[in-house]
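# with the input below, show me the fold.
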Amino acid sequence: MACMCGVPVEVRATVIPIVIYWVYSGLYMALEYTGKYQLRRRQDGGDKNLASKRQMINPGCAASTNQPRLKIFGRLVAALLVMDTWQYFLHRLMHANSLLYRYSHSKHHRLVAPYAFGALYYHTPEGLLLNTAGGFVAMAVTGMPPCAAMVFFSLVAMRTVDIHCGMWVPWHPLNLLFSNNTAHHELHHQPDGSDFNFSQPFFVFWDRILGTQLPYTVGKAEGGGFDLKVTKKA
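Reported below is the predicted structural model:
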């Protein structure tokens, strides 16, 4: 089954084992503190470990501290650019190729008016190719340390939700930081805008460079909310 309870299988396959690992480990940690089930005497164990529990919890960030912070930040920014490049061209290909669109990407475009948890509504192969593979390519190209990768994948997840949420939040810090936003992607999901605004999830420079950006304005609507209007064809 590709999707259950609105959560794609590749997301569950990634998240569930991690959750089980930490919850299951936590149960044993709770038993350890009771002092009733130790296989060794407590005083003979913990002091002899060459790695602390803190290192177990956060090994990636501990390893990253030896690298210059500016270098780590530079690799993170590079990863964002790689991810945007990967997604723009694959996304555009999925629209240009009738077979890819009909049998794969059209599922995502059933959402003409997207909402937050509909961001990952797509065929499993598309998700693996567009998102999962894109993330690993960004990691491989930039050589991000694990701590930076954690921030990177968190930003990818947050921006994917942001651009599909269907709401305009002017003060949202990530909307101020990144040029891509809900309005830009909302137009792409409209029937008359599906040939534009392929960029996602951070920037819009490929749309601008290659002439696929659909300009728009956002203004307050009477009665609350915001109006999204196209100003002219790209």
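# please make it C-alpha for all contacts and neighbour counts, starting now.
OK.
# and for Lys220, the neighbour number?
Counted by other C-alpha atoms under 10 Å, the residues lying close to Lys220 total 11.
# which helix runs longest in the chain?
helix 69-96 (DSSP state H).
# for that helix, packing partners?
For helix 69-96, the elements it packs on are helix 98-103, helix 133-142, helix 146-164, judged by 3 or more C-alpha pairs under 8 Å, 6 or more residues apart in numbering; DSSP states H and E.
# second chain to compare with the first, below:
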Amino acid sequence: MSNVTDKACLFSKLINGADIEQIKSAVRPAAVAVPRPSFFKGYSDEVAALALPIIAYWTYSSIFHIMDVYKLAEGHRIHPTEEMLKKNRASLYEVVRDVILQHIIQTITGVLAFNLNVQEYTGFENAEIWDLRQKFPLLPAWFFYVAYWYLIPASRIFTAFVIIDTWQFTLHRLMHLSPFLYKHFHSRHHQLYVPYAYGALFNNPVEGLLLDTVGTGVASMIVNLSQRECMILYTFSTMKTVDDHCGYSFWFDPFQRLFPNNSIYHDIHHQHFGIKYNFSQPFFTFWDNLFGTRFTAIDSYTDKNGKITLKGYKKFLHDRTDKRRKIAKEYNMKFHEISGSEDEEDSPENPLNKNKVQKKNE
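The predicted structure follows:
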């Protein structure tokens, strides 16, 4: 009985009974616009929209950092700690410093943008829902209430996801196609060969501004999100980006379960063999599929559902390393000579590319 009561209480919080009665009424509810009170007492929604993503970034990153330090989830790590310490070319100090700088730039940009926003009002919502119901009187009042307060905002935020993905894929791929942009801007992020949570926003400041701050801001303006919807979008996007760089793969992680673009998908892009693939970020992979830039060499290692699991990815990495060691031994070369940088992989002098070059010449 108590379980039923609890569910009823939860439902009543999601749907206000008094509002439903007004929407059902034959008389249009009064529409009196009053300034919307802030969600957090003492802090405006504009301040919250700017502060929450930063708080979320450092809080969520710290959880993964604690896992790293105390080795709490080694079985879920994509790469061993030793590999992270050996291959990454940026120190933790540099990473934290640059992320703080990006957050400062992000905050200043947000303050300037929010200064252009007008005061948001409330008190007219039931009247608008009532108007909608008059067009479709056969549908129940609660349907319009749920659509107005939950489904429509969710669809706007989802649309913002797609816009962010489009923006970031375009700029991200451009920075890889242009040697100048890669060398002077994007290469900084790739100093983290083995990604970790704090390094999610480790970027050149110009790239961070254009790719993340402006991209998310443009999406929110195009879709015309409210300040509270901006809170959700900015915070969720930040946490998703951190999760993509966390260095762990958890089957129960909602970010990794809900989205095809996850920590393993993005880790492939950080490896020298995948640096020209998997440009999509941070939510979906449809642009990579459309432009043929999805890394497909791992497809034979996916599970029965076509998903890349941690076990499958580790087997792929092991088999790839084993293959390269055998080739190095066959050609009497040092292993690092055929497994280092992207340039070495693409070089026709590399014995791994010998067959490719021969076929191309034929």
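# got a TM-score for the two of them?
After superposition, the two chains reach a TM-score of 0.71 (TM-score structural alignment, normalised by the length of the first structure), with 186 aligned residues with a C-alpha RMSD of 2.9 Å.
# one step back: Throw the helices and strands packed on helix 69-96 of the first structure into JSON lines and include distance to Arg69 of the first structure, thanks.
Formatted as JSON lines, those follow (distance: least, C-alpha to C-alpha, whole Å):
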{"stretch": "helix 98-103", "distance to Arg69 of the first structure": "41"}
{"stretch": "helix 133-142", "distance to Arg69 of the first structure": "15"}
{"stretch": "helix 146-164", "distance to Arg69 of the first structure": "10"}
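# coming back round to it: now do the longest helix of the first structure against helix 133-142, angle only.
140 degrees (axes from the mean of the first three to the mean of the last three C-alpha atoms, to 10 degrees).
# what helix or strand does the equivalent of Trp171 of the first structure over in the second structure sit in?
Aligning on TM-score structural alignment places Trp171 of the first structure opposite Phe252 in the second structure. Using DSSP states H and E, Phe252 of the second structure sits within no helix or strand.
# distance check, Phe252 of the second structure against Pro195 of the second structure.
20 Å (C-alpha to C-alpha, to the nearest Å).
# which one's more surrounded, those two?
More crowded of Phe252 of the second structure and Pro195, by other C-alpha under 10 Å: Pro195, with 27 against 8.
# show me what contacts the aligned partner of the more buried one in the first structure?
Under the alignment (TM-score structural alignment), Pro195 of the second structure maps onto Pro114 of the first structure. For Pro114 of the first structure, the contact set (C-alpha atoms under 8 Å, 6 or more residues apart in numbering) comprises His164, Cys165, Gly166, Glu186, His189.
# number of residues surrounding the first one?
Looking back up the chat, that one is His164 of the first structure. His164 of the first structure sits with 25 neighbouring residues when counted by other C-alpha under 10 Å.
# now the second one
Cys165 of the first structure: 21 surrounding residues under other C-alpha under 10 Å.
# that one and Gly118 of the first structure, how far apart?
Counting by C-alpha to C-alpha - Cys165 of the first structure and Gly118 of the first structure are separated by 8 Å.
# hey, what's in contact with both of the two?
Common neighbours of Cys165 of the first structure and Gly118 (C-alpha under 8 Å, 6+ apart) do not exist.
# residues in contact with the residue most central in space within the second structure?
Nearest residue to the geometric centre of the second structure (C-alpha atoms, centre = their mean): Pro282, 3.2 Å. Pro282 of the second structure sits next to Ile164, Asp165, Gln168, Ser237, Lys240, Thr241, Asp244, Asn261, Asn262 when contact means C-alpha under 8 Å, 6+ apart.
# now do 7 Å
By C-alpha atoms under 7 Å, 6 or more residues apart in numbering, the contact set of Pro282 of the second structure is Asp165, Lys240, Thr241, Asn261.
# kindly report the same for Glu46 of the second structure.
Phe114, Gln227.
# just tell me the aligned range of the helix or strand where it lies in the first structure.
Element membership for Glu46 of the second structure, per DSSP H and E: helix 45-70. Per the alignment by TM-score structural alignment, helix 45-70 of the second structure matches no residues in the first structure.
# give me the buried stretch members for that helix, please.
45-54, 56-58, 60-61, 64-65, 68 (16 or more other C-alpha atoms under 10 Å).
# now swap in stretch 17-25 of the second structure and tell me
Residues of stretch 17-25 of the second structure classed as buried by neighbour count (16+ other C-alpha under 10 Å): Asp19, Ile20, Gln22, Ile23, Lys24.
# give me the element the fourth one is part of.
Using DSSP H and E, the element containing Ile23 of the second structure is helix 17-24.
# what's in contact with that helix?
Pro29, Asn126, Ile129, Trp130, Ala141, Trp142.
# that helix maps to which residues in the first structure?
Alignment of helix 17-24 of the second structure against the first structure: no match, by TM-score structural alignment.
# ok, back up a step: out of the buried residues of stretch 17-25 of the second structure, which comes closest to His184 of the second structure?
Asp19 (55.8 Å; C-alpha to C-alpha).
# distance of that closest one from Phe143 of the second structure?
For Asp19 of the second structure, the distance to Phe143 of the second structure - C-alpha to C-alpha - is 12 Å.
# could you do Lys7 of the second structure as well?
From Lys7 of the second structure across to Phe143 of the second structure, the span is 18 Å (C-alpha to C-alpha).
# gap between the closest residue to Thr231 of the first structure other than its chain neighbours and Ile16 of the first structure?
Using C-alpha to C-alpha, 6 or more residues apart in numbering and skipping residues adjacent in sequence, the residue nearest Thr231 of the first structure is Tyr216, 5.1 Å away. According to C-alpha to C-alpha, Tyr216 of the first structure stands 40 Å off from Ile16 of the first structure.
# give me the more crowded residue out of these two.
For the pair Tyr216 of the first structure and Ile16, the greater number of neighbours falls to Tyr216 (14 against 10), based on other C-alpha under 10 Å.
# residues contacting that one?
Leu228, Lys229, Val230, Thr231.
# report the secondary structure state of the second one.
Which is Lys229 of the first structure. Under DSSP: H, G, I helix; E, B strand; the rest coil, Lys229 of the first structure falls in the strand class.
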